[in-house]
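> Give me a model of this one.
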Amino acid sequence: MHQDDPSLPGLPGLPVDVSTFIGRRADRASVRSLLTEARLVTLTGVGGVGKTRLALRVAADVRRAFADGVVFVSLAPHNDPEQIPYAIATSLGMQGRSRRPTTTTLVEYLRSRSTLIVLDNCEHVIDAAAVLADTLIRTCPDLRLLATSREPLRIDGEAIHVVSPLTVPPADTTAPLQQYESVMLFVDRAKAAVAGFNLTVANRESVGQIVTKLEGIPLAIELAAGRLRAMSPEEIARNLTERWELLSRGSRTAPDRQRTMAACIEWSFDLCTPIEQEAWGQLAVFADGFELEGASAVCAQVDLPVADVVTALVDKSILVATPVGPTTRFRMLPPIRHRGISHLRVQGELTAVRRRHRDWCVNLSHQVVDMWMSPRQVDGINQLRREMGNINSCLEFCWTEPGEADHGLAMGAELLEFGLADGALRQGRLWFDRLLARSPSADDLRARALRTAGWWAAMQGDVAHASQLIGQGSDIAAEVGGHTEVLLTQAQAFVAMFSGDVDLAHDKFAEAAAGFREYGDRSQEAHTHALAALNECFRRDIPAALAEHEACLALTEPCGESWYRSYSLWIAGLALWASGKPDEGLALQKASLELRRRTRDPLGIGTSVEAMAWMCVDADPERAARLLGGARAIWDRIETSTEALADLHEFHVGCVTTARGRLGDAAYEAAFEQGRTSNQDALVAEALGHEQATVRKARPAARSAQKASPLTPRERQIAELVASGMGNKDIATTLVISKRTAETHVEHILTKLGFNNRNQITAWVAEQLDSAEH
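As a prediction, this is how the structure comes out:
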């Protein structure tokens, strides 16, 4: 699970710790030191040794050093090397609306940003990860990569830190066992498993034997601690001793610790009941975690209630449970998941279980479509977002398994609106290209799939290819007739609008709206009215635009729908503002943004924030500049801007000109930068006027920027650290830079400000902050 980090501009933060982090002080210090000098640091070691937990803890330690945030990217769910750039872009919040290669857009986005990317579990896609990492560190000077892998990436500039097992007590030691990290971990996890567990004189020897036999490997220790619900420490130690040699014979060529880990997982597997073993294997097909609903669908043949089996696997440390909002999400660590997949292969059940996983993904897309015109729409959007790893795994299965392509096309065809709301258009088009090539039949399903593929292409600005795809779909739909033909008429109108043929779009939208009314499709009828309202704005027919908005509202408001309504309100708000009714227009814009805050649609939030800037620039140019900066941060991530639609871009240019003219270049740039680096929740609050001081308070370093300063943002940050009493060594540690680099920055600050000593910097910072407060 990710948590929103208020220090980042609308990006997900690091995964939440669900258990205590134990030890690793020396490792943390060593990795932090390596990050000050190397652009790529790779943590290597056997599976289960704790590479990911260490990487996350170090990332949390150094996050203040990276002005543009720390981002976690899990590569474990991705087996296709082509998905690696998408995985990074998605974690950065980049939505792939551009049709350029993902690696190119990653480089452009990261080139001017100070960011740390944690690239987790690289070993199974090591070549693709190495090539991409090499490209990024060569082209993005302020980027750092912290990778975890069972083997190094082996590229220039890589620093390697081998993650060793936790310290274990020597045999027959009389020293306190609590000083050893492995014992600390076992006791901590034992207390979580059995209330009131403590290390005592009676169990001391057994605990020492357990952690020593397990060689200090954290995952193995956690699995053993999970056994305490059914066994005493003495029984665990005795079973390890009696069974270990047999269990560790699996691979004579594997390193000792790798055999230890495999043996521990095998022992955990053997201690499960047959039903638990079966569920372990079936749940392993989930690529990126699951919830009970998904588990029930995939484990349909398990004899016990799935909730009971899942609980048992959590108790045995096979599954990790994490609260996510109102639900609980379960996941397997990669070594455990691999054991489950191996079990399915041996049983000859892997393909059958993956088909059940596929059916669950397809049914989920049906469910979200069914709930779209309801108050549950937002729940459906959020559930699909949580399941994107599984959806990609399902699509990969449909692409690689003969005869499965149509199932993937069926799911993709239904996700048109979700794709627009979530924005993963480039990745979605990749899957359509692959699956359409696997399924050449000309039928209703193909027509609907071509509709979604063409729509997404138009949204990326690839209008020529969009016209080709929609043309192919329309030819098939003309033969099929019925509702499918209406869907393709609507798509023709959409592409015509993007092509600039607003009159053709007007006629096609009217035809489509009538067709959807005939078939009782209120969802697509509402969608059509919202799009037609935008097209009427482009035709400069404000009354017609408002009439289309009212038609959309009449369908969406009574049932509690949010997404169509938010766009229709945004369009109507612009129409009223442009026609000389600013107060009415502003009220609709606020209503739109409130809905978009619920759906967390970045394109929608960006366009609303832009519109708020345009509307407030005359009365409050500084606030408008902040909002423009916030919108720019969103545009950079989703690879678009107001330039995509010329009529909107005119408003943008006018707003910038007015704000610069009123504020002056220096003050405008300072306010713009404040908005660009604010987090998304603060930005939305600023736009709505709920807490107009929120953006100002989002970053202390930005406050001093309100007054024109000769210092760069990095130099201002270092000046504030000097003012806080830090020496150069402390600054270097805090910002993960070398001491010499810190010294150079301080020298530049003194030169630019005309000062002779650090006390003068301290006084200057205090003066800047005092001016900002007043």
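
> going forward, measure contacts and count neighbours with C-alpha atoms only.
OK.

> List the residues that contact the residue nearest the centre of the chain.
With the centre of the chain defined as its mean C-alpha position, the nearest residue by Cα atoms, centre = their mean is residue 91, 3.6 Å away. Contacts here follow Cα atoms under 8 Å, 6 or more residues apart in numbering; on that basis residue 91 touches 11-12, 71-73.

> From those, which land in strands?
Within these, residues falling in strands by DSSP state E are 12, 71-73.

> Make CSV out of those and add neighbour count.
Output for the ones in strands among the contacts of residue 91, formatted as CSV (neighbours: other Cα atoms under 10 Å):
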residue, neighbour count
12, 21
71, 24
72, 23
73, 20
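
> hang on, residue 433 in a helix?
Yes: secondary structure of residue 433 (DSSP: H, G, I helix; E, B strand; the rest coil): part of a helix.

> so where do the strands sit in the stretch 651-774 of the chain?
Remark: strands of the stretch 651-774 of the chain are absent; assignment by DSSP state E, counting those that start in this stretch.

> quick one on the thing from earlier: if we take the ones in strands among the contacts of residue 91, which one ends up nearest to residue 87?
Set against residue 87, the nearest of the ones in strands among the contacts of residue 91 by Cα to Cα is residue 73 (6.7 Å).

> Please generate a structure for the following sequence too, so the two can be compared:
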Amino acid sequence: MRYGVLGPLVVWTSAGIPVPVPETKVRALLANLLLHNGDPIPVDRLVEDLWAGSPPGRPRNALQAKVSQLRRALGRDEVLHQPAGYRLRLDADALDAERFRDLLRQARATADARARAGLLGAALALWRGAAYLDVCDAPFARAEITRLEELRLSAVEERAEARLELGEHAPVAEELGELVRQHPLRERLRMIQMRALYRTGRQGEALACFQDLRCRLAEELGVAPGPEIAGLHEAILRQEPELAAPVPAVRCRSNLPAPVTALIGRQQAIEEVSCLLVRGSGTRAVSLTGPGGVGKTRLAVAAAHSLSGDSPDGAWLVELAGLSPGLTEEDLAERIIATLGLCDTTTAEPEPVDVVHWLGQAVAERSPLLVLDNCEHVLEPVAALVAALLAAAPGLRVLITSHEALDIPGEVVRPVPPLAVPDQPDPALAARAGAVELFVQRAAAAVPGFALDADNVHAVVTICRRLDGIPLALELLAPRLRVLSPDQLAECLDDRFNLPIGRGRGRPARQQTLRAMIDWSWELLTEAERTVLSRLAVHPDGCVLAGAVAVCSGSGIPAERVLDLLSRLVDRSLVVRDGARFRLLESVAAYCLDRLAESGALTSARALFVRAGLDLAEQADRQLRGAEQHRHLELLDTETVNLRRALDTAVGTGDAAAALHLVNSLAWYWFLRGRLTEARRWFQAALAVPDGPEQATAVARAWLAGVELRTHAAGAGERAGELVAAIADPVRRARLSWFLGSALSGQTPGRELLAAALTGARAAGDSWGEAVALVERAARTEPEAMRADAEAGAALFRELGDRWGQLRATRALAMAAELGGDETLARTRYRAALAVAEELGLWTEAVETLSWLGRDALALGDTAQAEQLYQRARRISVERAYTRGEILAEAGLARTARVHAELSA
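As a prediction, the model looks like this:
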């Protein structure tokens, strides 16, 4: 993870993707941990900092809740607990404030003015606003904010001084005006402004600047200007020669192309690359990696332009895209020699020489910057040549663009991600996303007057998302707005590779269409790599290694080779590694599906994908009733998109057996997650496929009946007993007897089914079935019997490690305590149940429990607490589309308002 505190608090993944951190207190917690830069903070200190002397009840529990929320956002391993307190796991360069300090230290140790200005510029580019803006009023942050702001001002002053050494007095004079108005008493800042004004021939304004400072100091502080600025004032009056501007350095030659359009969304990346390669940084080779069209070349050229003044022997672009894959190191050396203008020397040699050795000697005493562009098809000779040249020429720096790194000593690799895509279609927020900014600029160039507004923002965001924020794709499609509206263009992306996108004049032929762009990468792959890449595309939401093996090993590739082939594709930027998952960019996936269809392998690949989804669902279903419940809930959450596609494929291809087994395996997961409408739809779709296996059909019909009863749909409640009787497996029969019986609450058929469920589970030796039947029966008996059943069920669930079961048993015990008149015990148990519900993400259970706690608080006359609980229940219900919960919460809020009015009267 990377963190930004020089402005609003932001978190990015290592690939540059923003990570949202919700809720003000959680963001304050993160800011506090960042402020300590990975050092532990005692729990009591955190409580004091977060609640500023007014901690909530049970402050340690409240803090733990905030820590849990932060871990859900960042990852459990990112926030660590130690005896000394909590700390954040931070890599060396993860925090922008520390990178800023490092760059400032490097700059102060650098004698060369241009290099110093570059380092200071890179440092200041990290700032996005006031430091720790989210917690700027918090006492715990004030000292650090003051320190950082002082360092920022010092960096501005030092950069201005370096630029004066480079002869940039006119722009410095203009830029410092506003800053002096903000800080009118800073003498160093005034001195820099006075020098800049004097060197631009504005001696009167320089003298007036000093007089303004003298008056302000006298009026506000009662002091006179210091001796240093007073001496500068006297020197300006005498027009001393040493105040004259230095002679500007002669600019070096370069073949870098002038940018035709502005580079959008890459300023931070430009500064980072420039900082890495500036002379004196210690880095001499940087590789920009990423898929075709992501903008590696544009970024490299922009960074090279920023470094051109720091390159005494020029910055040179060496384009390798058109070269044959069979070239040698000597061939590449000849191309560099020609680019640098050294070719006449080589032809004058009287005898044949080792060209690579000769090039090394030629640049040994020079300090050029080489940009080697599009190296992926000649990777091995480029790697060998660059290694040889870096060893021969200490002043040489090399910037490489490629699908994968050179993998040579000293190389620093920087992946180039697609441009940022907005999370929501809000015009103000969307306009700041790099992908939207680029698309809108190119669209405005093609269609004068085009602008992002409330009417087109949804379509524009959709286009940017569907094209994965790939700059080339956005630039190619924007001109289509001459003939299509944004909404029509978004619809056309369903058939993106047939979309007429124009020839794209001025670009290489391989970049003139989206298909040609990806064709370039495809042709560089081996047959085995193509097979793996294309078959990965049947996973709409990426896959873990097991999923990749499942769809690839059935195509003639041994299972043990899949990981190696995947690694190669990751290295070539065609596959993106996201934690344990492998993903394809949407454009690449669409291309690969076309390739599968062309080869006739799409049907078989999808069949393997369905089989893999079924295996995963069956394995997870077996673990959802035990100690591994939480982990497998999260696994199925992660695989939801893929499992839906597997179901859709099975239903669409008429594979009744696969469709029925899939829905039966996912039924309990859907129930736990409260997705009953989704479950009903899929059960109906699977049962509609003809010729399904008899027992799988019987099980699916029973599940569907129970789901329909819970969703108030037209179900088969009157035939519930008949439905479960058709199930041969005694364990499934008993569990589905409970599922249907619990849905028929209070009715005679329901009581009969519950009794049959308990008897059947005990006969089959199914502890889980017995536990759930006992807890269900507890809710329908007298308090003493209720407590006995609930305690017996709770003991079985604890033995199994089933947290959902323990939650249900705890709620039953809470109800027993309530009916027995022990409100305090009931309240404690309901709060324990709420903690489990939130831990597992069982939001319907959480809402029901919050509603009870709200009723309890209202009964005690605590309207503030009741409102807080009901509001929390309502927020969760709205977020999760839980209509019943929203109704409960709204009714509770109405009762709370009424009671509050009565108490206030």
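
> thinking again about what came up before, ok, so of the contacts of residue 91 of structure 1, who is nearest residue 661 of structure 1?
Of all those, residue 11 has the smallest distance to residue 661 of structure 1: 32.2 Å, by Cα to Cα.

> okay but the closest one is in contact with residue 5, surely?
Yes: the pair residue 11 of structure 1 and residue 5 passes the contact test of Cα atoms under 8 Å, sitting 7.3 Å apart.

> which one of the two has more residues nearby?
Between residue 11 of structure 1 and residue 5, residue 11 has the larger neighbour count (other Cα atoms under 10 Å), namely 24 against 15.

> quick one: that one and residue 86 of structure 1, what's the gap?
Here the distance between residue 11 of structure 1 and residue 86 of structure 1 works out to 15 Å (Cα to Cα, to the nearest Å).

> now do residue 177 of structure 1
Using Cα to Cα, we find residue 177 of structure 1 at a distance of 46 Å from residue 86 of structure 1.

> Ok, residue 274 of structure 1 next?
Following Cα to Cα, the distance that separates residue 274 of structure 1 from residue 86 of structure 1 is 38 Å.

> same question, residue 536 of structure 1
Relative to residue 86 of structure 1, and taking Cα to Cα, residue 536 of structure 1 is found at 36 Å.

> Where in structure 1 does the strand or helix carrying residue 582 of structure 2 fall?
Using DSSP states H and E, residue 582 of structure 2 sits within strand 581-583. The counterpart of strand 581-583 of structure 2 in structure 1, using TM-score structural alignment, spans residues 329-331.

> contacts for that stretch?
288-292, 319-323.

> how does it look with 6 Å?
Contact with stretch 329-331 of structure 1 is made by 289-291, 319-322, as judged by Cα atoms under 6 Å, 6 or more residues apart in numbering.

> Which ones among those residues lie within strands?
Taking DSSP E as the definition of strands, the contacts of stretch 329-331 of structure 1 contribute 320-322.

> Take those residues and lay them out in TSV including distance to residue 589 of structure 1 and neighbour count.
Below are these laid out as TSV (distance: Cα to Cα, whole Å; neighbours: other Cα atoms under 10 Å):
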residue	distance to residue 589 of structure 1	neighbour count
320	42	17
321	40	22
322	37	17
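
> Mind putting those residues into JSON lines with distance to residue 652 of structure 1?
Formatted as JSON lines, these follow (distance: Cα to Cα, whole Å):
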{"residue": "320", "distance to residue 652 of structure 1": "48"}
{"residue": "321", "distance to residue 652 of structure 1": "46"}
{"residue": "322", "distance to residue 652 of structure 1": "43"}
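
> Residue 173 of structure 1: which of the residues you listed is nearest?
Residue 173 of structure 1 has its nearest neighbour among those in residue 320, at 33.6 Å by Cα to Cα.

> Which stretch of structure 2 is stretch 443-454 of structure 1 matched to in the alignment?
Per TM-score structural alignment, the counterpart of stretch 443-454 of structure 1 in structure 2 is residues 694-705.

> contacts for that stretch?
Here stretch 694-705 of structure 2 makes contact (Cα under 6 Å, 6+ apart) with 660, 664, 715-716, 723, 727.

> How about stretch 595-614 of structure 1?
378, 421, 562, 566, 593, 624, 627, 631, 655, 687.

> So the residue nearest to the centre of structure 1 versus residue 143 of structure 1, what's the distance?
Distance from residue 91 of structure 1 to residue 143 of structure 1, counting by Cα to Cα: 15 Å.

> And residue 636 of structure 1, by the same measure?
16 Å.

> where exactly do the strands run in structure 2?
Applying DSSP E to structure 2 gives strands spanning 2-4, 10-12, 79-82, 85-88, 285-289, 315-319, 369-373, 397-402, 411-415, 576-578, 581-583.

> what would these look like in TSV with distance to residue 829 of structure 2?
Formatted as TSV, these follow (distance: least, Cα to Cα, whole Å):
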stretch	distance to residue 829 of structure 2
strand 2-4	39
strand 10-12	37
strand 79-82	27
strand 85-88	28
strand 285-289	54
strand 315-319	70
strand 369-373	65
strand 397-402	59
strand 411-415	50
strand 576-578	40
strand 581-583	39
